[in-house]
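> what would the 3D arrangement of this be:
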Amino acid sequence: MARSYKQNYDEEYVEDFLTDEDDGVEILDDIYVDEDDDYDDDNAKKPEQAKHKNLGRAIAKEILSYIKILVIAALIALVITRFIIINAQVPTGSMESTININDRLIGFRLSYLFSEPQRGDIIIFKFPDNEKDNYVKRVIGTPGDVVVISGGKVYVNEVELSEDYIKEPMVDNGTSQTFLVPEDCYFVMGDNRNSSFDSRYWQTTHFVHKDKILAKVIFKYFNGITKKPTFNTFK
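Next up is the predicted model:
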């Protein structure tokens, strides 16, 4: 009987012990699983948050790079148009047929940095009677030249100019004009001689001082008559 009781007791004890152990593991397992689920949820959110954050930074960086490019481009354009070229549109027909109304031109500001304007050059300059306006004309007389206009002809230092660029022969009004071109100055006329307000008629002075020359016209890129791009270079 004693042996049977002890055996039964031991078996019940072992059974209870195993049951408790099983319960304990189950509880621990439940807790572990629950904690692991919460951890996985948090970790699942973190990559998404990091992804959105990185995307926002990438977009901001891209926008900033475009802004930098635009600012740099604007500064380069400002420097070029301020110091290197002039982009001009001609509103009148005083230079026809070489340059027509609404033709668009590019003038090079640095043309006379190391050289002097030459007879035949087409220049953009400040109009002497009102320097707020810019004019475009052809150089006829250079410093020291004597320009005589008589009988519908132009003479420079007693030699008649050969002018195949003028639109039509100049009308002879029966008068003669003589101009002695001062130092650092230029006498200019339009190619459309019968419809050009040029050195012949100005009030302040009949000459363009070199300091008032803005640029030499180097080419035409838009034709005001055909309304199409073109490319015509000038001497």
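
> from now on I want contacts and neighbour counts done on CA atoms only, so please keep to that.
OK.

> what about Ile85, neighbour count?
Neighbours of Ile85 under the rule other C-alpha atoms under 10 Å: 21.

> need the contact list for it.
Ile85 is in contact with Ile106, Gly107, Phe108, Arg109, Leu110, Ala215, counting by C-alpha atoms under 8 Å, 6 or more residues apart in numbering.

> closest to Ile27 out of those residues?
Closest approach between the contacts of Ile85 and Ile27, by C-alpha to C-alpha: Ile106, at 87.6 Å.

> and that closest one, helix, strand or coil?
Each residue gets one of three states, and Ile106 gets strand by DSSP: H, G, I helix; E, B strand; the rest coil.

> closest one of the contacts of Ile85 to Lys53?
Among these, and counting by C-alpha to C-alpha, the member closest to Lys53 is Ile106, at 48.8 Å.

> show me where this protein has strands.
With DSSP state E as the criterion, the chain has strands at 85-89, 104-108, 122-126, 134-141, 146-150, 153-156, 159-160, 176-180, 185-189, 208-209, 213-223, 228-233.

> let's see this one next, to set against the first:
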Amino acid sequence: MATKQKSEWLEWLKAIMIAVIIALLIQNFVFATSIVEGDSMEPTLENGERLIFNKIIYIVDEPKRGDIIIIQQVDKNYVKRVIALPGETVEIKNSELYIDGERYIETFLSEEISSKTGEFGPVHVPQDSYFVMGDNRAISKDSRNGLGYIQRDEIIGRSELIIYPISEWERTK
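Purely as a prediction, here's the structure:
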């Protein structure tokens, strides 16, 4: 009987170890978490919210306009929205965004925030670079003022889900 209990404990221990190893592999190579710091992504994301981001998506695909991405730079990670893609021209005039001369409607921004965007550009986004901004344009450190163009290899993932606080559980867009 003691041998049977010992065998059962070993099986449980193996199962737990396998589960831990799988969880670590998923966290390191597929999904990870990040915390939103500051108000630059309001109203979409708020300070202190925790996100799950997809680390593998940009191995098989390229960032798209509107994606909320995690950017890894030397000093810290940033959460921003992709506004313009490589080779595009960006301009903001009368608080309206223009990409390659055509007005781009930003449905994710409130009228109040959109009206505080100000003037910018035009600038041409270099190849293998992206132009990003926070949704709270008046206070965001982004491609306009501090972050510059984001290199492709600085993008470590796409935000997928708000996991904390639980009342905010939803996909990010």
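
> quick check: ChimeraX command selecting the buried ones in the contacts of Ile85 of the first structure.
To isolate the buried ones among the contacts of Ile85 of the first structure in ChimeraX, judged by 16 or more other C-alpha atoms under 10 Å, type:
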select :106,107,108,109,215
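
> now distance to Asp34 of the first structure too, for the strands of the first structure, in CSV please.
Below are these laid out as CSV (distance: least, C-alpha to C-alpha, whole Å):
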stretch, distance to Asp34 of the first structure
strand 85-89, 75
strand 104-108, 77
strand 122-126, 84
strand 134-141, 84
strand 146-150, 105
strand 153-156, 105
strand 159-160, 107
strand 176-180, 105
strand 185-189, 95
strand 208-209, 92
strand 213-223, 77
strand 228-233, 75
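
> hmm, back to that, which of the contacts of Ile85 of the first structure map to contacts in the second structure?
Using both residues aligned by TM-score structural alignment, their matches' C-alpha atoms under 8 Å, the second structure keeps these contacts from the contacts of Ile85 of the first structure: Ile106, Gly107, Phe108, Arg109, Leu110.

> what do we get in the second structure for the first one?
Alignment of Ile106 of the first structure against the second structure is given by TM-score structural alignment, with Ile52 as its counterpart.

> picking up where we left off before, quick one: which of the strands of the first structure is nearest Leu55 of the first structure?
strand 85-89 (42.4 Å).

> what range in the second structure matches that closest one?
Strand 85-89 of the first structure corresponds to residues 31-35 of the second structure when matched by TM-score structural alignment.

> so which bits of the matching stretch are buried?
Buried residues in stretch 31-35 of the second structure (16+ other C-alpha under 10 Å): Phe31, Ala32, Thr33, Ser34, Ile35.
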